[in-house]
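# The amino acid sequence is not available; the structure is as follows:
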């Protein structure tokens, strides 16, 4: 595959996709299909990647990003999930012979537990569909998204949603809140499969394989969303992958402690980590927490709103 951008042969479409966090992540023991059944509540937050697509004479991929994002950790070959998404959509329409020029501008942390790759895949699906005027039905887009990864369907929805199965069964939830989160990034990424293996190992050491079923979602969390009750939401936040991630990375435990000391209502790990999140009641509270964490030595700290929309077109030229 060439890494030189080819001349576009048609419209150029840019689609924006949000990062995700998990307000609740309950993990069951490894099932016979090789996956851990999940119960999770996704929320899309105001940190975005942009994917730009146009038809071209040959496939190409260009990576851009904020200086704080480790682009070296993003594959540029055919293993890139955004490229796989575009190819899967073309194959769905019997158009394997066509090619695309793609540019990804990343602001979501890489290997940060915020589903940046899944966001890119969802954005690539919509950008490809719009650039080639494929008019793919929503149910087909969702089916292709689910085949690419558990978090990809949610990136199409955005907002706040319940996820089941491997996380790919998505049901939008009522959310009246205007939440603010402080996102504390880590200099080193953390592999999601590695964290799941640590989850299995910790349960094996305890003489169990883990819970047979994913923990039930607390009713208080759903009530907090409906009533925009930040303190009830803070008390209901939960992540079964936090313990194994902290077992692998003791430094993250110190970050969580510093995040809790900086204010806000609660701190937890984002997904499989290593990004740490602080729930705040307002933008002013979030700005104060961010400033205190910067003073404590954390350089990559951002205050973001939630929930935000899923993938959406921002440019069509």
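Arrived safely, thanks for sending. Just so you know, these numbers come straight off a predicted model, no measurement behind them.
# use CA for all of it now, contacts and neighbours both
OK.
# What are the buried residues along stretch 145-162?
145-146, 148-162 (16 or more other Cα atoms under 10 Å).
# Touching it from outside, list them.
Contact partners of stretch 145-162, identified using Cα atoms under 8 Å, 6 or more residues apart in numbering, comprise 17-20, 39-44, 81, 84-85, 115, 118-119, 121-123, 125, 142, 166-175, 306-311.
# go again using 7 Å as the cut-off
Residues outside stretch 145-162 that contact it (Cα atoms under 7 Å, 6 or more residues apart in numbering) are 17-18, 40-44, 85, 115, 118-119, 121-122, 142, 166-168, 170-173, 175, 307-311.
# ok, second structure coming up, stack it against the first:
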């Protein structure tokens, strides 16, 4: 993570990975555009779904492709949310990327990455998913052969973090950082089944400044599991990586039995590979 540049953004170098944890999106032809945002089973009440039709990434993605190519049909979209909102898991961006993938079958030309990046710097990556290195503002994506046989254990508190506030704290703390190791070294270790000891998130100290409960959560998780924990994006979810699903599930069940304050969601998910839209009328 580098300092803000002349455009007011932070250039980054990041390893990005999709996982098998997703929202459900149904798309059906309709006489007028409409979107419903519904809460999926298991999503805690601490994460309300109250996005207005005109102010969410699904609508913005649809309007983008519709403005570029009128062959994209008018539809009714229903989104059932399973990914906690404001948790640094990219749920909104992944939903937007799903709309772009679906729309691609109707468009005369592929949507350029720079246009997809208007919706969010992680959207160009999520259109394809899998494993990738991202640089620039996140829109320069180099897809890599998929990493396999890794499981991620996610722990989300019952509060989200404002990305804007985290970046403001990052600037105030003067945390711009260029690591001595490379993403290539991290990828190679993961490919060999080794959890690298140099994984880190440059935004973590800033996130702790925004909400100190995050630091306490990490300390508690480390103490209870003897595993290293890492922050997702700008927060607020923590994750650890394991090679064995049974071990990940056992830790999940152990944590669920603990009286952890301000905890809302624990999930085990496998690393995902590049995905495609399976059905033009019903994703």
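That came through, no problem. Just so you know, these numbers come straight off a predicted model, no measurement behind them.
# Report the TM-score for the pair.
The TM-score (TM-score structural alignment, normalised by the length of the second structure) is 0.88; 277 aligned residues with a Cα RMSD of 2.4 Å.
# returning to that earlier point: among the contacts of stretch 145-162 of the first structure, the buried ones, what's the ChimeraX command?
Buried residues within these, by 16+ other Cα under 10 Å, are selected in ChimeraX with:
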select :17,18,40,41,42,43,44,85,115,118,119,121,122,142,166,167,168,170,172,173,175,307,308,309,310,311
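# so of the contacts of stretch 145-162 of the first structure, which ones are in strands?
Mapping those onto strands (DSSP state E) picks out 17-18, 40-44, 170-172.
# Which members of those residues are the farthest-apart pair?
17 and 40 (19.6 Å; Cα to Cα).
# outside of stretch 165-175 of the second structure, which residues touch it?
Contacts of stretch 165-175 of the second structure (Cα under 7 Å, 6+ apart): 203, 206-207, 209-210, 234.
# Can I get the residues you listed in CSV including neighbour count?
Shown next, in CSV, are those (neighbours: other Cα atoms under 10 Å):
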residue, neighbour count
203, 22
206, 23
207, 27
209, 16
210, 18
234, 24
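# The strand or helix carrying residue 315 of the first structure: how far from the chain's middle?
Assigned by DSSP states H and E, residue 315 of the first structure belongs to strand 312-316. Computed by Cα atoms, centre = their mean, to the nearest Å, the chain-centroid distance of strand 312-316 of the first structure equals 20 Å.
# Give me the mean distance between it and the second structure.
Strand 312-316 of the first structure: mean distance to aligned residues in the second structure after superposition is 4.5 Å, counting by mean Cα distance after the TM-score superposition for the first structure.
# Does anything pack onto that strand? Which helices or strands?
strand 13-27 (3 or more Cα pairs under 7 Å, 6 or more residues apart in numbering; DSSP states H and E).
# quick one: the strands in the first structure?
Counting by DSSP E, the strands of the first structure are 13-27, 38-56, 60-65, 99-106, 160-165, 169-172, 179-184, 238-239, 266-269, 276-280, 301-306, 312-316.
# Nearest approach to residue 204 of the first structure belongs to which of these?
Closest approach to residue 204 of the first structure among the strands of the first structure (Cα to Cα): strand 13-27, 14.6 Å.
# Next, the angle from that closest one to strand 160-165.
60 degrees (axes from the mean of the first three to the mean of the last three Cα atoms, to 10 degrees).
# if we can go back for a sec, could you dump the strands of the first structure to JSON lines with distance to residue 232 of the first structure?
JSON lines is the format used below for the strands of the first structure (distance: least, Cα to Cα, whole Å):
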{"stretch": "strand 13-27", "distance to residue 232 of the first structure": "12"}
{"stretch": "strand 38-56", "distance to residue 232 of the first structure": "15"}
{"stretch": "strand 60-65", "distance to residue 232 of the first structure": "36"}
{"stretch": "strand 99-106", "distance to residue 232 of the first structure": "33"}
{"stretch": "strand 160-165", "distance to residue 232 of the first structure": "16"}
{"stretch": "strand 169-172", "distance to residue 232 of the first structure": "20"}
{"stretch": "strand 179-184", "distance to residue 232 of the first structure": "13"}
{"stretch": "strand 238-239", "distance to residue 232 of the first structure": "12"}
{"stretch": "strand 266-269", "distance to residue 232 of the first structure": "10"}
{"stretch": "strand 276-280", "distance to residue 232 of the first structure": "11"}
{"stretch": "strand 301-306", "distance to residue 232 of the first structure": "16"}
{"stretch": "strand 312-316", "distance to residue 232 of the first structure": "31"}
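# Of the ones you listed, which is nearest residue 193 of the first structure?
Residue 193 of the first structure sits nearest to strand 13-27 of all the strands of the first structure, at 13.3 Å, using Cα to Cα.
# Which residue is the nearest non-sequential neighbour of the corresponding residue of the first structure for residue 200 of the second structure?
Under the alignment (TM-score structural alignment), residue 200 of the second structure maps onto residue 238 of the first structure. Nearest residue to residue 238 of the first structure, sequence neighbours excluded (Cα to Cα, 6 or more residues apart in numbering): residue 24, at 4.7 Å.
# again, but for residue 298 of the first structure
Nearest residue to residue 298 of the first structure in three dimensions, chain neighbours excluded: residue 184, at 7.4 Å (Cα to Cα, 6+ apart).
# contacting residues for the aligned partner of the one you found in the second structure?
Under the alignment (TM-score structural alignment), residue 184 of the first structure maps onto residue 155 of the second structure. Taking Cα under 7 Å, 6+ apart, we find residue 155 of the second structure in contact with 237-239, 265-267.
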